[in-house]
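Enquirer: pasting the structure only:
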């Protein structure tokens, strides 16, 4: 699992150079969240050198899911039989999304939703805070109402609501703002390729850029809640 497409491409080029004289039926599983085209090109490199099969299998579930082996894998394949035994060591849900690159397509669309709901959740909870509500009680209300989301229930942005969330650890050891921004930009780029105008994408990207410029790039993305309070 690597940060960007250029890193994935570089690593696999070195792997191919090292083993290309030994054709085999190896299985390569890449869980990086990168652009679809780079993943497809890397798969073609593996195939053209007769080195086996390359599968894109990005994940969702965050650091909590990784620690508990409950990650969700979105796999660019129509048949999970080959990859599922390996993925079961890290996850609990597996989806065959279709052809090569389809796993990444699903991940980018999912993370576009996450990027927006993360902002909305931070703003909603900060609004409740400024209006004087009991935030523990408000959290119960949200998570049994229509405002419920992964960002409110699993990764709540308010310190102390849940001891296991990054917000209760000074927003450390979570999904970093810079990574969320990167995934959002990848989703926007993917939308551009299919000529889809995303109504909120650009504005959301500006929010994450602002948080990065505030020196919070490595903090968990839920730190937007604290940023709003500190900027008031």
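Expert: Ah, there it is. Just so we're clear, the structure is a prediction, and the values are computed from it rather than from any experiment.

Enquirer: please count neighbours and contacts with C-alpha atoms only from this point.
Expert: Will do.

Enquirer: nearest the geometric middle of the protein, what residue?
Expert: Centroid-nearest residue in the chain: residue 111, 5.4 Å away (criterion: Cα atoms, centre = their mean).

Enquirer: any idea which helix or strand carries it?
Expert: Using DSSP states H and E, residue 111 sits in helix 102-130.

Enquirer: so which elements touch that helix?
Expert: helix 36-48, strand 52-56, strand 71-75, helix 135-142, helix 150-153, helix 177-193, helix 201-211, helix 224-230 (3 or more Cα pairs under 8 Å, 6 or more residues apart in numbering; DSSP states H and E).

Enquirer: wait, the residue nearest to the centre of the chain sits on residue 184?
Expert: Yes - Residue 111 lies in contact with residue 184 (Cα atoms under 8 Å); the separation is 6.8 Å.

Enquirer: among the helices and strands packed on helix 102-130, which comes closest to residue 164?
Expert: Closest to residue 164 of those, according to Cα to Cα: helix 150-153, at 11.5 Å.

Enquirer: now do the closest one: everything it contacts.
Expert: Defining contact as Cα atoms under 8 Å, 6 or more residues apart in numbering, one finds that helix 150-153 is touched by 114, 117, 118, 121, 139, 142, 143, 157, 222.

Enquirer: and with 7 Å instead?
Expert: With contacts defined as Cα atoms under 7 Å, 6 or more residues apart in numbering, helix 150-153 is touched by 117, 118, 121, 143.

Enquirer: what's the ChimeraX syntax to select whichever of these are buried?
Expert: Buried members of the contacts of helix 150-153, defined by 16 or more other Cα atoms under 10 Å, are picked up in ChimeraX with:
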select :117,118,121
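
Enquirer: which one of the contacts of helix 150-153 is nearest to residue 193?
Expert: The closest of the contacts of helix 150-153 to residue 193 turns out to be residue 117 (Cα to Cα; 23.5 Å).

Enquirer: check contacts around that closest one.
Expert: Residue 117 neighbours (Cα under 7 Å, 6+ apart): residue 151.

Enquirer: hmm, 10 Å instead?
Expert: Contact analysis of residue 117 by Cα atoms under 10 Å, 6 or more residues apart in numbering lists 111, 123, 147, 148, 149, 150, 151, 152.

Enquirer: hang on, isn't the third one packed against residue 120?
Expert: Yes - counting by Cα atoms under 10 Å, residue 147 touches residue 120, with 9.4 Å between them.

Enquirer: residue 149: neighbour count?
Expert: For residue 149, the tally of surrounding residues (other Cα atoms under 10 Å) stands at 17.

Enquirer: could you measure from it over to residue 118?
Expert: Using Cα to Cα, to the nearest Å, we find residue 149 at a distance of 9 Å from residue 118.

Enquirer: this is the comparison structure:
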């Protein structure tokens, strides 16, 4: 775990709202903090909503997404006079000191920061420097390229903080973040992320948060296929699905896909498989993360024996079951439902 919340001083307003006591003011004048959020997709929307709910009422939050209806919806739900809709990522950066982004692909991250860094930014409003926290799951190479551009631009830091927990965790504010950043930034980063999650792991320097996320999701991709195959095998041998789940989850075959997100309908109530594989972590997203992990492994010279087989499985599964949770691999295998 990174530096604890105790390292970040806090203050409370007279109404009891949580406020940051230790602002890095560029002048002696006191002012409220300014926040920014870019990317209001399936993960970003609930993250931004939780952030607005937990920052002090007097702090401002400026948001941007290419989908204007998402911004309008958040503005109406937040019902705060201090939530502002921006016309571009650049406007978010101009009006904010701490900017969080949650974007789909590497090209979207590049595009956003090309817009932000098109010219010199004004001085931060209430901090000594701007902090960009990118929660997108992209390849470490792209992240390091963007971080260098931000650093060369001056007076700002860019860190990677991909998350785990899915849309359920984003809604509940229980996400786990894996952070790539210099040690001295963690006291500032952790309290921000804890407003949207429950765990923050410092993996090392910039870029390592993504490396940790991709390593985790590579293991998840393989475990999901293994769990689906094991259930399919056991059920075809005549074993009851729930009995098999009890065995696997009390023995050495236990994994997140067997216990938390079982691929067989009816094994666990409200799991995606029990809802016709709706919701959860889409098979397209798993295919994307697997591809990113393979690319990063090639860069590092790491041998991945099962990678190409797994990629083929998810590609074929996506063709037949696009939009479904990645546990739908069980259905692609022809598993009994």
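Expert: Happy to help now that I have it. Quick caveat, the model's predicted, so the values are computed rather than measured.

Enquirer: what's the match for residue 139 of structure 1 in structure 2?
Expert: The alignment partner of residue 139 of structure 1 in structure 2, by TM-score structural alignment, is residue 245.

Enquirer: how far away is its match from residue 224 of structure 2?
Expert: Where residue 224 of structure 2 is concerned, residue 245 of structure 2 sits at a distance of 14 Å (Cα to Cα).

Enquirer: what's the answer for residue 326 of structure 2, then?
Expert: Distance, residue 326 of structure 2 to residue 224 of structure 2, by Cα to Cα: 8 Å.

Enquirer: identify the contacts common to the two.
Expert: Common neighbours of residue 326 of structure 2 and residue 224 are listed as 257, 261, 263 (criterion: Cα under 10 Å, 6+ apart).

Enquirer: check contacts around the last one.
Expert: Taking Cα under 10 Å, 6+ apart, we find residue 263 of structure 2 in contact with 224-225, 227-229, 231-232, 257, 271-274, 277, 325-331, 335, 337.

Enquirer: one more time with 6 Å
Expert: 228, 273, 327, 330 (Cα atoms under 6 Å, 6 or more residues apart in numbering).

Enquirer: skip the chain neighbours and tell me the closest residue to it.
Expert: residue 327 (4.9 Å; Cα to Cα, 6 or more residues apart in numbering).

Enquirer: next, count neighbours for the one you found.
Expert: 28.

Enquirer: may I have the residues that are in contact with residue 74 of structure 2?
Expert: Contacts of residue 74 of structure 2 (Cα under 6 Å, 6+ apart): none.

Enquirer: so which strand or helix has it?
Expert: Assigned by DSSP H and E, residue 74 of structure 2 falls in helix 68-78.

Enquirer: after that helix, next one along is what?
Expert: Heading C-terminal from helix 68-78 of structure 2 (DSSP H and E), you reach strand 83-85.

Enquirer: what range does whichever helix or strand comes after that next one cover in structure 1?
Expert: Moving toward the C-terminus from strand 83-85 of structure 2, the next helix or strand (DSSP H and E) is helix 89-95. Under TM-score structural alignment, helix 89-95 of structure 2 corresponds to no residues of structure 1.

Enquirer: buried stuff in the helix or strand following helix 89-95 of structure 2?
Expert: Using DSSP H and E, the next helix or strand after helix 89-95 of structure 2 towards the C-terminus is strand 98-101. For strand 98-101 of structure 2, burial by neighbour count (16+ other Cα under 10 Å) applies to 98, 99, 100, 101.

Enquirer: which elements pack onto strand 98-101 of structure 2?
Expert: Counting contacts by 3 or more Cα pairs under 6 Å, 6 or more residues apart in numbering; DSSP states H and E, strand 98-101 of structure 2 packs against strand 34-38, strand 130-134.

Enquirer: can we see that at 10 Å?
Expert: If contacts are counted by 3 or more Cα pairs under 10 Å, 6 or more residues apart in numbering; DSSP states H and E, strand 98-101 of structure 2 sits against strand 34-38, helix 44-54, strand 60-64, helix 89-95, strand 130-134, strand 156-160, helix 186-194.

Enquirer: quickly find the element holding residue 144 of structure 1.
Expert: Per DSSP H and E, there is no helix or strand for residue 144 of structure 1.

Enquirer: count the residues that sit near it.
Expert: Neighbours around residue 144 of structure 1, by other Cα under 10 Å: 11.

Enquirer: before we move on, what about residue 175 of structure 2?
Expert: Residues lying near residue 175 of structure 2 (other Cα under 10 Å) number 25.

Enquirer: chain center to stretch 169-183 of structure 1, what's the gap?
Expert: 10 Å (Cα atoms, centre = their mean, to the nearest Å).

Enquirer: what stretch of structure 2 does it fall on?
Expert: Using TM-score structural alignment, stretch 169-183 of structure 1 lines up with residues 275-289 of structure 2.

Enquirer: give the buried residues for that stretch.
Expert: Buried residues in stretch 275-289 of structure 2 (16+ other Cα under 10 Å): 277-289.

Enquirer: what do you get for stretch 187-197 of structure 1?
Expert: Quick answer for stretch 187-197 of structure 1 (16+ other Cα under 10 Å): 187, 188, 190, 191.

Enquirer: which of these lies closest to residue 47 of structure 1?
Expert: For these, the residue nearest residue 47 of structure 1 by Cα to Cα is residue 190; the value is 24.4 Å.

Enquirer: OK, contacts around the residue nearest to the closest one when sequence neighbours are not counted?
Expert: Setting aside the residues directly before and after it, residue 190 of structure 1 is nearest to residue 35 in space (Cα to Cα, 6+ apart), at 7.6 Å. Applying Cα under 10 Å, 6+ apart, we find residue 35 of structure 1 in contact with 4-6, 101, 104-105, 108, 183, 185-187, 189-190.

Enquirer: these into a markdown table, with extra columns for distance to residue 60 of structure 1?
Expert: Converted to a markdown table, those look like this (distance: Cα to Cα, whole Å):
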| residue | distance to residue 60 of structure 1 |
| --- | --- |
| 4 | 17 |
| 5 | 18 |
| 6 | 22 |
| 101 | 16 |
| 104 | 11 |
| 105 | 13 |
| 108 | 11 |
| 183 | 12 |
| 185 | 17 |
| 186 | 16 |
| 187 | 15 |
| 189 | 20 |
| 190 | 19 |
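
Enquirer: and which of those is nearest to residue 44 of structure 1?
Expert: Nearest to residue 44 of structure 1, judged by Cα to Cα, of those is residue 101 at 11.5 Å.
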